[in-house]
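Colleague: All I have is the shape, not the residue letters:
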């Protein structure tokens, strides 16, 4: 995987395209999910930090812009889209997973600031229009 993304980043730069890396985009390794429940376990924070270290070490010399976690709230607001099992719909578990993602986001940003002082890093938040029952046929900005 590292060779593929090194080549991709180099090709982007060669073609004058600024690379932006999304660290997590709903692609948790299955073994972490099976081993300890993925985002349900606080263990994920340390694994996410190690993963970020690998990315920053291998790509940080060429990548300035980083997105830590893509649209985190989708994992909890729209679980049916991600085909979670019913247990994840439990509010306590959703908040626990969200908390672990926020911790992972924080350690990623802290590590980036330490390893890549000139990097720009933060989460990609979900932006979606929500209409009230009285305004379903109107777009509101």
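Modeller: It's in. Just so it is clear, the structure is predicted and the values come from calculations on it, not from any experiment.
Colleague: CA atoms for contacts and neighbours, from now on please.
Modeller: Will do.
Colleague: Just the strands from this structure, written as ranges.
Modeller: 20-24, 65-70, 120-124 (DSSP state E).
Colleague: Select, out of the ones you listed, the one closest to residue 98.
Modeller: Nearest to residue 98 among the strands of the chain is strand 65-70 (11.2 Å), distances taken as Cα to Cα.
Colleague: where does residue 104 sit relative to residue 11, distance-wise?
Modeller: Residue 104 sits 30 Å away from residue 11, taking Cα to Cα, to the nearest Å as the criterion.
Colleague: Looking at the two, which is more packed in?
Modeller: Per other Cα atoms under 10 Å, whichever of residue 104 and residue 11 has more neighbours is residue 104, with 23 against 13.
Colleague: For the closest residue in space to residue 121 that isn't next to it in sequence, give its distance to residue 100.
Modeller: If the residues on either side of it in the chain are set aside, residue 121 comes closest to residue 66, at 4.6 Å by Cα to Cα, 6 or more residues apart in numbering. Distance of residue 66 to residue 100, given as Cα to Cα: 19 Å.
Colleague: here's the one I want to compare it with:
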């Protein structure tokens, strides 16, 4: 299927031409196999983000993200003595994965990634997401006034 050739393109112009050619095949493919509509819907939905990597000096054309995340996780894991169970390890990894995607790189990172999160580098606008505020070290809800706690008598 020519869909794979879209991503072999060396430029955005060529990729866009190949993308349009694939979309022109939609009716024929869907008529022959109705379940193929999902593939075309997925491609159309994600094309704006996928297209960002072509001709961009900031967004890598290869997917080394997994290797970077594993390396980053390994750095954090070195500080642990281990997990009590596989379930605990899976929970920790799930939380780490989400935090990693939103957490901006430090100011001593490469200038091209400094202060940006992996999702921002991939072309996503995360500025309106509460998770971005949390991982940047800010809180999304700051109390306007403090509440006085009731006194607890000491026994």
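Modeller: Ah, there it is. Not measured: the values here are computed from a predicted model.
Colleague: What value does the TM-score take for this pair?
Modeller: Aligned and superposed, the two chains score 0.29 in TM-score terms (TM-score structural alignment, normalised by the length of structure 1); 71 aligned residues with a Cα RMSD of 5.0 Å.
Colleague: Now do the contacts for the residue nearest to residue 121 of structure 1.
Modeller: 20, 21, 22, 23, 119, 120, 121, 122 (Cα atoms under 8 Å, 6 or more residues apart in numbering).
Colleague: how deep is the second one tucked in, by neighbour count?
Modeller: Looking back up the chat, that one is residue 21 of structure 1. 17.
Colleague: do the same with the last one
Modeller: Residue 122 of structure 1 sits with 18 neighbouring residues when counted by other Cα under 10 Å.
Colleague: Just to check, it is in contact with residue 110?
Modeller: No. Counting by Cα atoms under 8 Å, residue 122 of structure 1 stays clear of residue 110, with 10.4 Å between them.
Colleague: For residue 133 of structure 2, what is the enclosing helix or strand?
Modeller: Element membership of residue 133 of structure 2 [criterion: DSSP states H and E] is helix 130-135.
Colleague: on that earlier part again, which of the strands of structure 1 sits closest to residue 114 of structure 1?
Modeller: With Cα to Cα as the yardstick, what comes closest out of these is strand 120-124 (11.9 Å).
Colleague: Next, the angle from that closest one to strand 65-70.
Modeller: 30 degrees (axes from the mean of the first three to the mean of the last three Cα atoms, to 10 degrees).
Colleague: which helices and strands sit right next to strand 120-124 of structure 1?
Modeller: strand 65-70, helix 91-115 (3 or more Cα pairs under 8 Å, 6 or more residues apart in numbering; DSSP states H and E).
Colleague: Out of the ones you listed, indicate the one that is most buried.
Modeller: Greatest average neighbour count among those goes to strand 65-70 (a mean of 21), per mean count of other Cα atoms under 10 Å.
Colleague: And the lengthiest helix in structure 2, what's buried?
Modeller: Criterion DSSP state H: the longest helix present in structure 2 is helix 86-102. Going by neighbour count (16 or more other Cα atoms under 10 Å), the buried part of helix 86-102 of structure 2 is 99, 100, 101, 102.
Colleague: how about a markdown table for the strands of structure 1, with distance to residue 50 of structure 1 added?
Modeller: Listed next are these as a markdown table, based on distance: least, Cα to Cα, whole Å:
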| stretch | distance to residue 50 of structure 1 |
| --- | --- |
| strand 20-24 | 12 |
| strand 65-70 | 13 |
| strand 120-124 | 17 |
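Colleague: right, and those - which one's nearest residue 48 of structure 1?
Modeller: When these are compared by Cα to Cα, strand 20-24 sits nearest residue 48 of structure 1, at 9.0 Å.
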